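In: sequence first, predicted coordinates after that:
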Amino acid sequence: MLTLNNLAPSEGARKAKKRVGRGPGSGSGKTAARGHKGARARSGYSARPGFEGGQMPLHRRLPKRGFNNIFKQVCNLVSLDQLNTFDAGSIVDYAALVTAGYVKKAGPVKVLANGEINKALTVQVDKVSQGAKEKIIAAGGSVEG
């Protein structure tokens, strides 16, 4: 039976650290397995991320295309079908959508006009499409924010 007093790692699971620079008999003496001269032989050497020893790095070899907008906002999309599951007269905001499981990551929420809505709801989210807004108001609800 395995208990605290007889815990031991499996055979071969633990390996001793390689001790370099301990004389010629060790096989890793003299240059301590760093070779002769060059940046890697010096103390304090560290290559920047993506450095491939002078070879053209992968991020420069691959073609670049188009425009990459670093300020792009990715919205959490919610459809009217999903809003239909809420009780009539309730307030649908970010917290309610997270609780219901329709929004899983942080960020702005946008309601799209997919499906139909037949309950009067108060929708308080960041963005609502024009079609969704019309359908919510037609169902007797309101859009705020």
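Out: It's in.
In: drop to CA atoms for contacts and neighbour counts, all remaining ones
Out: Fine.
In: ok, which stretches of the protein are helices?
Out: With helices called from DSSP state H, the chain shows them at 58-61, 80-83, 94-100, 130-138.
In: and residue 24, which of the ones you listed is closest to it?
Out: helix 58-61 (38.9 Å; CA to CA).
In: what's next to that closest one, contact-wise?
Out: Helix 58-61 is contacted by residues residue 50 when judged by CA atoms under 8 Å, 6 or more residues apart in numbering.
In: same question for stretch 12-30.
Out: 31-33.
In: now the helices of the chain as JSON lines including distance to residue 51 and mean neighbour count?
Out: Compiled in JSON lines, these are given as follows (distance: least, CA to CA, whole Å; neighbours: other CA atoms under 10 Å):
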{"stretch": "helix 58-61", "distance to residue 51": "9", "mean neighbour count": "10"}
{"stretch": "helix 80-83", "distance to residue 51": "48", "mean neighbour count": "18"}
{"stretch": "helix 94-100", "distance to residue 51": "42", "mean neighbour count": "14"}
{"stretch": "helix 130-138", "distance to residue 51": "49", "mean neighbour count": "17"}
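In: second structure for comparison follows:
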Amino acid sequence: MELNSIQPAAGAKHAARRVGRGIGSGLGKTAGRGHKGQKSRSGGYHKVGFEGGQMPLQRRLPKRGFKSHLLKFNAEVTLSALGRLDLAEVDMLALKKAGLIGELTRVVKVIKSGEITRAVKLSGITVTAGAKAAIEAAGGSVA
């Protein structure tokens, strides 16, 4: 076998159907497009979601919700995630290095999810009331 002799199996390939080439071809006159209508005309088609002039579904449904573009700058850290860090002092930079928050993050909040047993000192990080109580009960502090 040579690279220049490789070809598809017999019957695997079909010749393209040539339309609009006379009565004898079986696809003359309207060339398989039927009679009249937008789909029969050259260049005649519509955009995605077009419903023939009827109000499209995405415009019939009510608008709902809002997603703030500022959310990408906010992050949450759980108490259990703080407990897994082997650091006595935790700030924004330490959390970024540990991979707990993204590089774009500007605002971090510690939430009360899980347990913390180690004393941790937080600086420059906001904390929920429940998380603050848990951190101080473990011997840590929030600045």
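Out: Structure's in. What do you need? This is a predicted model, so every value here is computed, not measured.
In: can you pick the most crowded of the contacts of stretch 12-30 of structure 1?
Out: residue 32 (17 neighbours; other CA atoms under 10 Å).
In: now for the closest residue to that residue other than its chain neighbours, how many residues are close by?
Out: Spatially, and ignoring its direct neighbours in sequence, residue 32 of structure 1 is nearest to residue 21 (4.5 Å; CA to CA, 6 or more residues apart in numbering). Neighbours of residue 21 of structure 1 under the rule other CA under 10 Å: 15.
In: any idea how far residue 21 of structure 1 is from residue 41 of structure 1?
Out: Distance of residue 21 of structure 1 to residue 41 of structure 1, computed by CA to CA, to the nearest Å: 13 Å.
In: and the strands in structure 1, which stretches?
Out: Under the criterion DSSP state E, strands of structure 1 are mapped to 76-79, 91-93, 109-112, 122-124, 127-128, 142-144.
In: could those be laid out in a markdown table, adding mean neighbour count?
Out: Formatted as a markdown table, those follow (neighbours: other CA atoms under 10 Å):
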| stretch | mean neighbour count |
| --- | --- |
| strand 76-79 | 17 |
| strand 91-93 | 17 |
| strand 109-112 | 20 |
| strand 122-124 | 19 |
| strand 127-128 | 21 |
| strand 142-144 | 16 |
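In: can you list these in TSV and add distance to residue 100 of structure 1?
Out: Output for the strands of structure 1, formatted as TSV (distance: least, CA to CA, whole Å):
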stretch	distance to residue 100 of structure 1
strand 76-79	11
strand 91-93	10
strand 109-112	14
strand 122-124	14
strand 127-128	19
strand 142-144	19
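In: nearest to residue 54 of structure 1, of these?
Out: strand 76-79 (42.6 Å).
In: average gap between the closest one and structure 2?
Out: On superposition with structure 2, the mean distance recorded for strand 76-79 of structure 1 (mean CA distance after the TM-score superposition for structure 1) is 3.9 Å.
In: still on that earlier bit, mind putting the helices of structure 1 into TSV with distance to residue 118 of structure 1?
Out: Formatted as TSV, the helices of structure 1 follow (distance: least, CA to CA, whole Å):
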stretch	distance to residue 118 of structure 1
helix 58-61	51
helix 80-83	9
helix 94-100	18
helix 130-138	8
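In: among these, which is nearest residue 3 of structure 1?
Out: Of all the helices of structure 1, helix 94-100 comes closest under CA to CA, at 43.1 Å.
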